[in-house]
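**Student:** Following is a predicted model, sequence given first.
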Amino acid sequence: MEYNNIIKLLKRYCINKDEFCYVGDALSDVVACREVSVTCLSAAWSNGVGLEELKKINPNHIFNDVCSLKIFLEGTI
């Protein structure tokens, strides 16, 4: 996702950056989120994802399955 699309979402729905997170399955998603200072939650269950690369670029927000993502979100919201 291009960071311009993230900015459009934030503006359209009047969301603060600290209230927003993006679930992505690619390194480019992490990069786009960093460009606009929003949290990226990396979905590592996708076939095309290089887990080792994700660990290097986004070590604190990697989820290997939907269940672990759900648990994280429930504890955050």
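**Tutor:** Looks like it came in fine.
**Student:** drop to CA atoms for contacts and neighbour counts, all remaining ones
**Tutor:** Noted.
**Student:** what ranges do the helices span in this protein?
**Tutor:** Under the criterion DSSP state H, the chain carries helices at the ranges 3-12, 27-35, 51-57, 66-76.
**Student:** Out of those, which one sits most buried?
**Tutor:** Of all the helices of the chain, helix 27-35 has the most neighbours on average by mean count of other C-alpha atoms under 10 Å, namely a mean of 18.
**Student:** orientation of it relative to helix 3-12 in degrees?
**Tutor:** Interaxial angle, helix 27-35 versus helix 3-12 (axes from the mean of the first three to the mean of the last three C-alpha atoms, to 10 degrees): 50 degrees.
**Student:** what about versus this one:
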Amino acid sequence: MPKAAPTPHQRAWLARGLAQPGGKLPLFDMDGQRINPQTIRACLQRGWAEPWFTNPTKPDWLVCKLTDAGRALLTDKNNKNQ
């Protein structure tokens, strides 16, 4: 069974964590819009991201970071065109 490949939106969101301390993933896109929670949940389910901490002022926001699997997905040359 082939591994699931990230959608372009998922890949773009995950890639932004590569340059951040601890692999922190953004809450907002480059246009200032909140990242779609469905995108975040799909990446969590596939193990590419994991919850980092709960935001006490915004408990519904999913603050996440890249996992080793997410980092490998983005840096593995065999996965670049998936």
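**Tutor:** Yep, that arrived. Remember, it's a predicted structure, so these values are computed and weren't measured experimentally.
**Student:** Could you get me the TM-score between them?
**Tutor:** The TM-score (TM-score structural alignment, normalised by the length of the first structure) is 0.31; 44 aligned residues with a C-alpha RMSD of 4.0 Å.
**Student:** Using TSV, lay out the helices of the first structure together with distance to residue 21 of the first structure.
**Tutor:** Output for the helices of the first structure, formatted as TSV (distance: least, C-alpha to C-alpha, whole Å):
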stretch	distance to residue 21 of the first structure
helix 3-12	10
helix 27-35	9
helix 51-57	16
helix 66-76	10
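**Student:** who wins for proximity to residue 43 of the first structure among those?
**Tutor:** helix 66-76 (7.9 Å; C-alpha to C-alpha).
**Student:** Pull the residues that contact the closest one.
**Tutor:** Under the criterion C-alpha atoms under 8 Å, 6 or more residues apart in numbering, residues 43, 63 lie in contact with helix 66-76 of the first structure.
**Student:** Give the other helices and strands that the helix or strand containing residue 38 of the second structure contacts.
**Tutor:** Using DSSP states H and E, residue 38 of the second structure sits within helix 37-45. Under the contact criterion of 3 or more C-alpha pairs under 8 Å, 6 or more residues apart in numbering; DSSP states H and E, helix 37-45 of the second structure touches helix 8-15, strand 49-54.
**Student:** Can you tell me which of the ones you listed is nearest to residue 75 of the second structure?
**Tutor:** Of those, nearest to residue 75 of the second structure by C-alpha to C-alpha is helix 8-15, at 9.3 Å.
**Student:** what's that closest one packed up against?
**Tutor:** helix 37-45, helix 68-75.
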